[in-house]
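Undergrad: sharing a model prediction with you, sequence too.
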Amino acid sequence: MKTKELDVIVVAEINVDIIVAGMQRLPMPGTEHLVESIELTAGSSGVLTATALAALGLRVGLCGLVGDDLFGHYMVEHLQRWHIDTAGVLCDPTMRTGAGVILSTLEDRAILTYSGTIAQLRLEDVRMDQVARARHLHLSSYFLQTALQPDVPTLLQRSKALGLTTSLDPGYDPAEQWKMEGVLEWLDLFLPNLDEARALTGMSTITDALKRLASQTPGVAIKAGQLGATAIKDAEYRQDPGFSVQVIDTTGAGDAFNAGFIAAMLAGENLGDCLRRGNACGALTAAHRGGSGGFTRSDVERLLSST
């Protein structure tokens, strides 16, 4: 069998993030608040996962869509700076690149999203020749990628036919319909957070949500922030409490968890170690401002060996 050139190909929404940090609470209409910082950074769940995978030393490519504008150029430059293969990134001069404004507090965050190119990527825009170069396909923000959404089962089927394993982080559903028909059965790994898992299943506890999702797909890892993460794969159940860090900004922590878990899975590590590595990546990202650049592979190894 021919050796794959890439470890992971990420099919992603692409957008910048404008992060408003240091808020004590989310603002009420008609009020004004001073904050610690407002920064322009690389955004999108898929790009942040791809960046974290690259930081862990994996060979990563990305498929997505940008506009021929300042935000689009910024995002492509970010990917190239992290040595992420951009052959699958298309530029459409008739569109505007997506953007998110993240209002971040110590406890949580709220996100205002302008969809732009996020909602325009279609199945025919995903270069399957690039997908075929990889061992694993990761899809991000299912509910935001509305043009691609109806064809996600087809994308996953084609990827598996090419020999790839598959994973998906659904993200939040702004429409709050929470329908994923025909998707979970084509996944090797499903990566919701606890709120998403509850909404998708109607179950209130992490255990019940995990069991419901595991009846539809062989691998599920549910992220629960400071409560750690819980996973089940091929009927094996594991829970990991995570790491205690001083939280600065939770942006991208779940995406970094995805990267750590996927990297460990591709390396053949057991389920408990996959959870542990995912939690380490998530913790280091939460202790850093911005969704990317929060750790190196050495940082992760030091944190793992310290406990």
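TA: Received the coordinates, thanks.

Undergrad: use CA for all of it now, contacts and neighbours both
TA: Fine.

Undergrad: show me where the stretch 1-150 of the chain has strands.
TA: For the stretch 1-150 of the chain, the strands defined by DSSP state E, counting those that start in this stretch occupy 6-11, 15-23, 37-42, 60-67, 85-92, 98-105, 109-114, 134-140.

Undergrad: need those in a markdown table with mean neighbour count and distance to residue 218, can you?
TA: Output for the strands of the stretch 1-150 of the chain, formatted as a markdown table (neighbours: other C-alpha atoms under 10 Å; distance: least, C-alpha to C-alpha, whole Å):
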| stretch | mean neighbour count | distance to residue 218 |
| --- | --- | --- |
| strand 6-11 | 25 | 19 |
| strand 15-23 | 22 | 31 |
| strand 37-42 | 17 | 32 |
| strand 60-67 | 26 | 24 |
| strand 85-92 | 18 | 29 |
| strand 98-105 | 22 | 32 |
| strand 109-114 | 15 | 31 |
| strand 134-140 | 24 | 16 |
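
Undergrad: this is the comparison structure:
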Amino acid sequence: MHIVCAGHINWDVRLHVDRLPTPDGEGLIKRRHESGGGSAANVAVGLAELGGASHVLGSVGDDERGAKATRRLEDAGVEPHVRTVGKATTVKYILVDEAGDVALLGTDGANESFGADDLPVATLEGAGALHLTGQDPETAAELARRASPETVVSFDPGRRAADRDYDAVFGHVDLLFVNAREAQAIDVDVPIIVTKLGAKGATWAGPDGVVESPGIDVEAVVDTTGAGDAFAAGFFTAWLDDRDPARALRVANACGALAVGEEGPDANLSWERIETMLDR
């Protein structure tokens, strides 16, 4: 069983700063780190690291950054359905302060140039799950409509949840990922809502009630970027195996905790590291 992740494939430029500047303020850049990124790509890589079969649908520009972002997917064992277009690959400039908090700036670029028709029908029909991220609402809705009844449709709208009209998507969603801020901004009726609470853990709200899972202490927070994507990868890997929400939340929290201790979106997930984290 494989999982299709649809959405953005970016190039991340991460600037570690002494503080996140306030309006008319200034911060000091302490170091710089570049890597592939984008929520759909990050989840697909995490799934592959945990031994799953993952596909990703997205687009990049015909440039060096696009080639590197695509190679990251291939090297991780992800099956890429990547459309290359005559635009620059989308770049996200991520400011990370000493506490691991972030602020983002982005270019428009190529990352919404793909469409539902860029994903082979057989790949979508045979998927155990279709994981949608904060992408173009029309494309997300069309992909959700095309998913077979046996496919779990999940959605993580991310930071732009309040800026885009996803009403047509929510009607097809089986499982919604949100953080605490997004949970307050989104009022929809979907079967399952998983709320990510960072250091406080996570909750599952579904037909059988609410399941809570505490957070996991980490030695140091390096970078919270991509922690939610690592969480989703861990959650899917566990939940699709036995449909146990308590276990899925524990594994997901461990993956998120591993991610905040790494620089960049790649959490270097493995079951050995997850078990060690859970032993805490």
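TA: Cool, got the structure. No experiment lies behind these values; they were computed from the predicted model shown.

Undergrad: could the strands of the stretch 1-150 of the first structure go into a markdown table alongside distance to residue 208 of the first structure?
TA: Shown next, in a markdown table, are these (distance: least, C-alpha to C-alpha, whole Å):
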| stretch | distance to residue 208 of the first structure |
| --- | --- |
| strand 6-11 | 29 |
| strand 15-23 | 34 |
| strand 37-42 | 35 |
| strand 60-67 | 34 |
| strand 85-92 | 38 |
| strand 98-105 | 29 |
| strand 109-114 | 26 |
| strand 134-140 | 24 |
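
Undergrad: list just the one of these that sits closest to residue 291 of the first structure.
TA: Across these, residue 291 of the first structure has its closest neighbour in strand 37-42 (7.4 Å, C-alpha to C-alpha).

Undergrad: that closest one vs the second structure - mean distance after superposition?
TA: For strand 37-42 of the first structure, the mean deviation from the second structure after alignment is 1.0 Å (mean C-alpha distance after the TM-score superposition for the first structure).

Undergrad: how far away from the center of its chain is that strand?
TA: Its chain's C-alpha centre and that of strand 37-42 of the first structure lie 19 Å apart, by C-alpha atoms, centre = their mean, to the nearest Å.

Undergrad: what span of the second structure lines up against it?
TA: Taking TM-score structural alignment as the measure, the second structure aligns residues 31-36 with strand 37-42 of the first structure.

Undergrad: which other residues reach that stretch?
TA: Contacts to stretch 31-36 of the second structure, defined as C-alpha atoms under 8 Å, 6 or more residues apart in numbering, come from residues 9-17, 68-69, 72, 264-265.

Undergrad: if we use 6 Å, what do you get?
TA: 10, 11, 12, 13, 14, 15, 16, 69 (C-alpha atoms under 6 Å, 6 or more residues apart in numbering).

Undergrad: okay, among these, which ones form the most distant pair?
TA: Farthest pair in the contacts of stretch 31-36 of the second structure, by C-alpha to C-alpha: 16 and 69, 21.0 Å.

Undergrad: aligned to residue 193 of the first structure, what sits in the second structure?
TA: So, by TM-score structural alignment, residue 193 of the first structure is matched to residue 179.

Undergrad: its match reaches residue 198, doesn't it?
TA: No. Judged on C-alpha atoms under 6 Å, residue 179 of the second structure makes no contact with residue 198 at a distance of 8.1 Å.

Undergrad: those two - which one has more neighbours?
TA: For residue 179 of the second structure and residue 198, the more surrounded residue by other C-alpha atoms under 10 Å is residue 198, and the numbers stand at 20 against 17.

Undergrad: show me what the more buried one lines up with in the first structure.
TA: Match for residue 198 of the second structure (TM-score structural alignment): residue 225.
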